[in-house]
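Q: Would you be able to build a 3D model of this:
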Amino acid sequence: MAGRVEGKVALVTGGASGIGRACAERLAQEGAVVVVTDVQDAKGAETVEAIAAAGGKAEYLRHDVTSEDAWIGVVAQVEARHGRLDILVNNAGIGLGGSVFDMSLADFQRQTAVNVDGVFLGVKHAIPLMRKSGDGGSVINMSSVAGLKGAPNLAGYCATKGAVRLFTKAVAMECANAKDGVRVNSVHPGIIETPIWDTIVGTVEPGSNAGPARPATLDAMAEMAVPLGFKGLPGDIADGVLWLASAESRYVTGAELVIDGGLSVR
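A: Sure thing, here's the model as predicted:
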């Protein structure tokens, strides 16, 4: 099925690499005009070039999701250039592993600023434009399996992703009460081949809910921890995001889409 988000305008934060890039490419492939935002300018430009080479439409904006002024500016640019916003993928995030007893307050707060404040600011400033557009919209907040289950040495990360999960549900109910047509859902990836694992591998214990990190490679981690026996790819998450962004999920709001190979229920 082609053109599942044809004519829609999508904003994807953290879209320069990993899951964000896969989401941007998938939405563009299915007809959306995609605004890719990140602080990785070179990689952001590469993502836009790749989308254009594949026949899609995209542009890149530098964007610090922890800054309210930056959010105001980005949403204003989206409105000025496209006149509407239909899809928001709050994907930007960082993962800092390590014992909570060793983590500095500065690192805890930095992780919270990106993973929680960034989602809050996205909702606060993007949904009004969706409402103004008149056709509702879809907000997809990137949480994690770590937002469903606790894990040793991932307390700070779990705290942020758990916050995203319940924040999503509360905002979904607020939009539903307003009858504004905006749906709000969260996605919960498991062990996916992305750069975020560079700061997590080696910090959690074998058999933990977030996945063991004693083995040297992500493949070994997945083989040990994931019931399906293998790691996921960014495209696996992008397919779920596309479904939530499309009219196929028109009756879905406040839900959590878990894409983890069975990791969270093991």
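
Q: Every contact and neighbour count from this point should use C-alpha atoms.
A: OK.

Q: Val74 against Leu61, yeah?
A: Yes - with contact defined as Cα atoms under 8 Å, Val74 counts as touching Leu61 (7.4 Å).

Q: For the two, work out which one has more neighbours and name it.
A: Neighbours were counted for Val74 and for Leu61 using other Cα atoms under 10 Å; Val74 has more, 23 against 19.

Q: residues making contact with the one helix or strand that one maps to?
A: Per DSSP states H and E: Val74 is located in helix 68-82. Identification of contacts with helix 68-82 by Cα atoms under 8 Å, 6 or more residues apart in numbering yields 9, 35, 61, 63-65, 84-85, 121-122, 125-126, 129.

Q: try 7 Å this time
A: 63-65, 121-122, 125-126 (Cα atoms under 7 Å, 6 or more residues apart in numbering).

Q: which of those residues tops the neighbour count?
A: Val65 (29 neighbours).

Q: SS state for Gly254?
A: Here Gly254 is recorded as coil under DSSP: H, G, I helix; E, B strand; the rest coil.

Q: how much space is there between the nearest residue to it once chain neighbours are set aside and Ala255?
A: Spatial nearest neighbour of Gly254, excluding adjacent residues (Cα to Cα, 6 or more residues apart in numbering): Lys169 at 4.4 Å. From Lys169 over to Ala255 the distance is 7 Å, taken as Cα to Cα, to the nearest Å.

Q: To compare with the earlier structure, here is another sequence to fold:
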Amino acid sequence: MTTGPLALITGGQQGIGLGIAEALSRAGFRVVLVSDLPPDAPPARAALHRLGDRASYFRHDIADTAAIPGLLDRIVAAHGGIDCLISNAGVPARVRGDLLDMLPENFDWTMSVNLRGTFFLAQEVARRMIADPGEAYRSLIFVTSISASMVSTERGEYCMSKAGAAMMAQLFAARLAGDGIGVFDLRPGIIRSGMTEKVAEKYDRMIGDGLVPAGRWGKPADLGRIVVPLALGLLDFANGAVIPADGGLSIPRL
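A: Predicted coordinates for the structure are as follows:
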């Protein structure tokens, strides 16, 4: 039987989430991947194959807040209490376009996952962490975005959802610090993943023109290396920290 602290990673079957899952698994964590894909979907099967016997998979639609208690009950019954929540799952703007043309249904779709569903999952995980402390360091790590503070008018609903998620992280940090639960806001920049695939040529040009001081795309593994010390509690007194993971993109420059 595998042992070690348990990390729940939403959207852990691909991209940034999978990069984080691999890093945590190497650091001794057991990882539970959660997404709305069927367990036999190719990304889910491939992720479990890569991660081996330290990983398991549970299907859940982040927007379905009524299903959260049942999801956590199943995870706890199978693996025990959750020590680390990596709140990574998110959706982009459904349609990129003029801010003045945004439709309410597209706004609601983005918010239902990136803000509403994300909040209520974290709320329930935090409640259970307090009720059953366990022995390992406990943490909530929100993967937000540089879009929490950098404007893209063609995807305004995404920016607003990530700004809200950044405030969510601060709220949880202030509420949970006294319970010994670390909360962190990790803000990726331009990361090579499925979400950026359709605009890769645009970002290639912009990075080539000096947009990112590091001169390259970010990779999911970059995020994984940052998350490990947070989840292990090595930065516990930095509770509430906002950590840019963007190669210097968000540094104000003249």
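
Q: Would you point out the most distant pair within the contacts of helix 68-82 of the first structure?
A: The span of those, defined through Cα to Cα, is set by Asp64 and Ala126 at 14.9 Å.

Q: residue ranges of the helices in the second structure, please?
A: Ranges of helices within the second structure are 15-26, 42-51, 68-79, 104-111, 118-131, 156-176, 200-208, 220-232, based on DSSP state H.

Q: quick one: which of those is nearest Gly97 of the second structure?
A: Closest among the helices of the second structure, once you apply Cα to Cα, is helix 156-176, at 8.8 Å.

Q: what's in contact with the closest one?
A: 92-93, 99, 107, 110-111, 114-115, 142, 144-145, 147-149, 151-152, 182-185, 239-240.

Q: what residues does stretch 179-195 of the second structure touch?
A: 15, 130, 138-146, 166, 169, 172-173, 217-220, 236, 239-246, 249.

Q: For Val31 of the second structure, what is the corresponding residue in the first structure?
A: The equivalent of Val31 of the second structure in the first structure is Val34 (alignment by TM-score structural alignment).

Q: you'd agree its match is up against Leu11?
A: Yes - in terms of Cα atoms under 7 Å, Val34 of the first structure counts as a neighbour of Leu11; the distance is 5.9 Å.

Q: For stretch 13-33 of the second structure, buried residues please.
A: For stretch 13-33 of the second structure, a neighbour-count test (16 or more other Cα atoms under 10 Å) marks 13-25, 27-33 as buried.

Q: Determine how far the last residue of it lies from the first.
A: Start-to-end span of stretch 13-33 of the second structure (Cα to Cα) is 6 Å.

Q: Show me the contact partners of it.
A: So stretch 13-33 of the second structure is contacted by 3-12, 43-44, 47, 51, 54-58, 88, 193-194, 220-221, 223-225, 227-228 (Cα under 7 Å, 6+ apart).

Q: And the residues you listed, which of them are buried?
A: Neighbour-count burial (16+ other Cα under 10 Å) applied to the contacts of stretch 13-33 of the second structure gives 5-12, 44, 47, 51, 54-58, 88, 193, 220-221, 223-225, 227-228.

Q: how about the alignment partner in the second structure of Gly7 of the first structure, what does it touch?
A: The alignment partner of Gly7 of the first structure in the second structure, by TM-score structural alignment, is Gly4. Taking Cα under 7 Å, 6+ apart, we find Gly4 of the second structure in contact with 28-30.

Q: how close does Gly4 of the second structure sit to Ala23 of the second structure?
A: For Gly4 of the second structure, the distance to Ala23 of the second structure - Cα to Cα - is 14 Å.

Q: Also Arg175 of the second structure?
A: 28 Å.

Q: Check Val183 of the second structure too.
A: 19 Å.

Q: and what of Gly117 of the second structure?
A: 25 Å.

Q: and what of Asp236 of the second structure?
A: Computed with Cα to Cα, the distance linking Asp236 of the second structure and Ala23 of the second structure is 19 Å.

Q: Next: Tyr57 of the second structure.
A: Tyr57 of the second structure is 17 Å from Ala23 of the second structure, by Cα to Cα.

Q: Ok, Met150 of the second structure next?
A: According to Cα to Cα, Met150 of the second structure and Ala23 of the second structure sit 28 Å apart.

Q: again with Phe119 of the second structure
A: 25 Å.

Q: And for Gln14 of the second structure?
A: 13 Å.

Q: How about Gly11 of the second structure?
A: Taking Cα to Cα, one finds Gly11 of the second structure at 15 Å from Ala23 of the second structure.

Q: now do Leu72 of the second structure
A: Per Cα to Cα, Leu72 of the second structure is found 23 Å from Ala23 of the second structure.

Q: same question, Ala126 of the second structure
A: For Ala126 of the second structure relative to Ala23 of the second structure (Cα to Cα), the value is 23 Å.

Q: what does Leu249 of the second structure give?
A: In this view, Leu249 of the second structure and Ala23 of the second structure are 24 Å apart by Cα to Cα.

Q: What of Lys202 of the second structure?
A: With Cα to Cα as the criterion, Lys202 of the second structure and Ala23 of the second structure are 29 Å apart.

Q: Could you do Met102 of the second structure as well?
A: Relative to Ala23 of the second structure, and taking Cα to Cα, Met102 of the second structure is found at 38 Å.

Q: And Thr3 of the second structure, by the same measure?
A: 16 Å.

Q: try Asp98 of the second structure
A: Distance, Asp98 of the second structure to Ala23 of the second structure, using Cα to Cα: 38 Å.

Q: Tell me which residue is most central in the second structure.
A: With the centre of the second structure defined as its mean C-alpha position, the nearest residue by Cα atoms, centre = their mean is Asn88, 1.6 Å away.

Q: Contact partners for the alignment partner in the first structure of that one?
A: Aligned counterpart of Asn88 of the second structure in the first structure: Asn91 (TM-score structural alignment). Going by Cα under 7 Å, 6+ apart, Asn91 of the first structure touches 12-14, 20, 141-142.

Q: can we see that at 10 Å?
A: 11-15, 18-21, 23, 37-38, 65, 114-115, 118-119, 140-143, 187 (Cα atoms under 10 Å, 6 or more residues apart in numbering).

Q: Of the residues you listed, which belong to strands?
A: 11-13, 37-38, 140-142, 187 (DSSP state E).
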